[in-house]
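can't give you the sequence, but here's the structure:
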């Protein structure tokens, strides 16, 4: 257990120390988020390539702890590709198709390094699993691209994406311990420490943003680690990581449905996300973020319950969570016409 603490502590220290230097570098290369429209919550220009500190911290810890397994190399290379695409987007504003291209390439790199979904276990049935062969390639790409974009979309308030990544990483850590996926244990701790080390600079009032490079990086790493840890080994394939990452996933799904209802392009930004609704209720940025942390924590607890309860009780937990989420979406207008 001491080694686990050291991994977490070192990644935290790296990220915490590196972030001020990344902030200065962002000013030098003019990687600044200037509030140009009403969708922006902040009012002052803020540097936005904070993901660089998290990437360096993540890679440095992999080298220090000699984590050179084939799958980890694939995750690291894919993470760099995702970061590069996000970095270029932060500087030059890529088109949606260009962003997706980087994400698909990163997902294909994971697959090439044997980080992919190979089996589907029937939800809430401990004994039945199905080898899905080439369909796993498509499912892996959908999962990676989906979670990567979900984290990017939810990054709308100071400290929101980084905090949710920390919470999700810690629950993936617990799930990986239960399922004895030791590689995933180390990766979740590195990601959790790196996210938490960045958070003091990103929490309201933020002095630096993750940027697309950072938000996409966090989403990619969460998706890849969940494949390597949770999806690959536990009984309730797909269900557990979906619950852990439910907040960004649901917010993204609601956004897609909402934009379809309003006949808008899926890639077009709006102010209908969960955090916008919380602000409309009169909550401050800090209060809205803390509420979303709490919701993410509840989803994480649900994922653990699904892991440890009997299939019937696990199904009950999932139905309750799904029903409450849908009722919440309808009540707060996440699916309504404008």
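Received the coordinates, thanks. Everything quoted here is computed from the prediction, not taken from an experiment.

drop to CA atoms for contacts and neighbour counts, all remaining ones
Noted.

Which parts of this protein are helices?
Counting by DSSP state H, the segments of the chain that form helices are 2-28, 51-64, 70-92, 96-112, 135-154, 160-178, 182-202, 211-226, 232-233, 239-244, 246-261, 274-280, 285-308, 311-331.

Dump those into JSON lines; add mean neighbour count and distance to residue 128 as well.
Formatted as JSON lines, those follow (neighbours: other C-alpha atoms under 10 Å; distance: least, C-alpha to C-alpha, whole Å):
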{"stretch": "helix 2-28", "mean neighbour count": "18", "distance to residue 128": "33"}
{"stretch": "helix 51-64", "mean neighbour count": "21", "distance to residue 128": "35"}
{"stretch": "helix 70-92", "mean neighbour count": "21", "distance to residue 128": "26"}
{"stretch": "helix 96-112", "mean neighbour count": "20", "distance to residue 128": "24"}
{"stretch": "helix 135-154", "mean neighbour count": "21", "distance to residue 128": "17"}
{"stretch": "helix 160-178", "mean neighbour count": "24", "distance to residue 128": "20"}
{"stretch": "helix 182-202", "mean neighbour count": "25", "distance to residue 128": "24"}
{"stretch": "helix 211-226", "mean neighbour count": "29", "distance to residue 128": "20"}
{"stretch": "helix 232-233", "mean neighbour count": "20", "distance to residue 128": "13"}
{"stretch": "helix 239-244", "mean neighbour count": "25", "distance to residue 128": "15"}
{"stretch": "helix 246-261", "mean neighbour count": "21", "distance to residue 128": "24"}
{"stretch": "helix 274-280", "mean neighbour count": "18", "distance to residue 128": "36"}
{"stretch": "helix 285-308", "mean neighbour count": "19", "distance to residue 128": "16"}
{"stretch": "helix 311-331", "mean neighbour count": "15", "distance to residue 128": "12"}
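
Pasting the second one now:
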């Protein structure tokens, strides 16, 4: 328990520090998100949250995972999404280009990490539904869908980050229940890094990063 206390705290501190260091760069470079009809946050916000969380996750995983294994593919996919998000915020990207980048990140998981759905379980109480050759296509569809679902939530201070924190905390609990310590640790690292970003999205003081 004491060990897991330091895992999220370290990721939290790294992400929070990254936000503080990147904020002046964002203001200087005009990397700011301003409210509009869809986005209801308050004031111009530096768009450094994704990069800061990614840095926190990278540092946390390298410090606290004994073996990286297929989690290297996860880190690669997360980094691709963070960079694409940053470029899109700064210069703008077409929907097709963003979709291609999201697919590429998902393919890293399925083809490099060799992680994909093999079964849907016994959904109808008759027998296990095995996906066979449909496993990878369905996994790619699911991953891209989740990415865009989270993007659609990103319009209110702390909403997308808060949802991600709740989901990953639940995943950490489930990983602990099935005895998958590495997966639990990765989820806890993500929780810490996201929390380090979310403290800057509190209403008081005003949000400082997105």
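Right, received. Where do you want to start? Quick caveat: nothing in here was measured; it's all calculated off a predicted structure.

before we move on, the earlier item: could you dump the helices of structure 1 to TSV with distance to residue 124 of structure 1?
Below are the helices of structure 1 laid out as TSV (distance: least, C-alpha to C-alpha, whole Å):
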stretch	distance to residue 124 of structure 1
helix 2-28	31
helix 51-64	34
helix 70-92	28
helix 96-112	27
helix 135-154	20
helix 160-178	16
helix 182-202	23
helix 211-226	18
helix 232-233	14
helix 239-244	9
helix 246-261	18
helix 274-280	29
helix 285-308	8
helix 311-331	5
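
Which of the ones you listed sits closest to residue 127 of structure 1?
helix 311-331 (10.6 Å; C-alpha to C-alpha).

Which positions in structure 2 sit opposite the closest one in the alignment?
Helix 311-331 of structure 1 lines up with nothing in structure 2 when matched by TM-score structural alignment.

Which of the helices of structure 1 sits closest to residue 45 of structure 1?
Closest among the helices of structure 1, using C-alpha to C-alpha: helix 2-28, at 10.1 Å.

just checking, residue 160 of structure 1 touches residue 154?
Yes - in this structure residue 160 of structure 1 lies within contact range of residue 154 using C-alpha atoms under 8 Å: 7.4 Å.

And the helices of structure 1: which comes nearest residue 42 of structure 1?
Residue 42 of structure 1 lies closest, by C-alpha to C-alpha, to one member of those: helix 285-308, at 10.1 Å.

Show me what the closest one is packed against.
helix 160-178, helix 239-244, helix 246-261, helix 274-280, helix 311-331 (3 or more C-alpha pairs under 8 Å, 6 or more residues apart in numbering; DSSP states H and E).

need these in CSV with distance to residue 191 of structure 1, can you?
Converted to CSV, these look like this (distance: least, C-alpha to C-alpha, whole Å):
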stretch, distance to residue 191 of structure 1
helix 160-178, 7
helix 239-244, 15
helix 246-261, 17
helix 274-280, 24
helix 311-331, 26
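
just so I know, which of those lies nearest residue 75 of structure 1?
When these are compared (using C-alpha to C-alpha), the closest one is helix 160-178, at 15.3 Å.

how big is the angle separating that closest one from helix 285-308?
20 degrees (axes from the mean of the first three to the mean of the last three C-alpha atoms, to 10 degrees).

residues in structure 2 aligned with helix 160-178 of structure 1?
Counting by TM-score structural alignment, helix 160-178 of structure 1 sits on residues 159-177 of structure 2.

distance from that stretch to structure 1 after superposition?
In the superposition against structure 1, stretch 159-177 of structure 2 averages 1.1 Å from its aligned positions (mean C-alpha distance after the TM-score superposition for structure 1).

Show the contacting residues for the one residue sitting closest to the centre of structure 2.
For structure 2, residue 78 is the residue whose C-alpha lies nearest the centre (C-alpha atoms, centre = their mean; 6.4 Å). The contact partners of residue 78 of structure 2, by C-alpha atoms under 8 Å, 6 or more residues apart in numbering, come to 54, 105.

Give me the distance between the closest residue to residue 247 of structure 1 other than its chain neighbours and residue 119 of structure 1.
With sequence-adjacent residues excluded and distances taken as C-alpha to C-alpha, 6 or more residues apart in numbering, residue 247 of structure 1 is closest to residue 296, at 6.0 Å. Here the criterion is C-alpha to C-alpha, to the nearest Å. By it, residue 296 of structure 1 lies 27 Å from residue 119 of structure 1.

Same question for residue 190 of structure 1.
27 Å.

Wait, residue 15 of structure 1 touches residue 197, no?
Yes - between residue 15 of structure 1 and residue 197 a contact is recorded at 4.9 Å, counting by C-alpha under 8 Å.

Residue 85 of structure 1 reaches residue 99, doesn't it?
Yes - between residue 85 of structure 1 and residue 99 there is a contact under C-alpha under 8 Å: 6.4 Å.

As a quick check, tell me the outermost residue of structure 2.
Structure 2, C-alpha atoms, centre = their mean, max distance from centroid: residue 126 (35.5 Å).

now the match of helix 160-178 of structure 1, how far from the centre of its chain.
11 Å (C-alpha atoms, centre = their mean, to the nearest Å).

what's the answer for stretch 199-214 of structure 1, then?
The mean C-alpha position of stretch 199-214 of structure 1 is separated from the chain mean by 15 Å, C-alpha atoms, centre = their mean.

Quick one: end-to-end length of it, please.
End-to-end distance for stretch 199-214 of structure 1, by C-alpha to C-alpha: 12 Å.

Please apply the same query to stretch 110-122 of structure 2.
Using C-alpha to C-alpha, the two ends of stretch 110-122 of structure 2 sit 23 Å apart.

Next: stretch 169-185 of structure 2.
Termini of stretch 169-185 of structure 2 sit 11 Å apart (C-alpha to C-alpha).

so how far is it from its chain's centroid?
17 Å.

From residue 77 of structure 2, how far out is residue 210 of structure 2?
20 Å.
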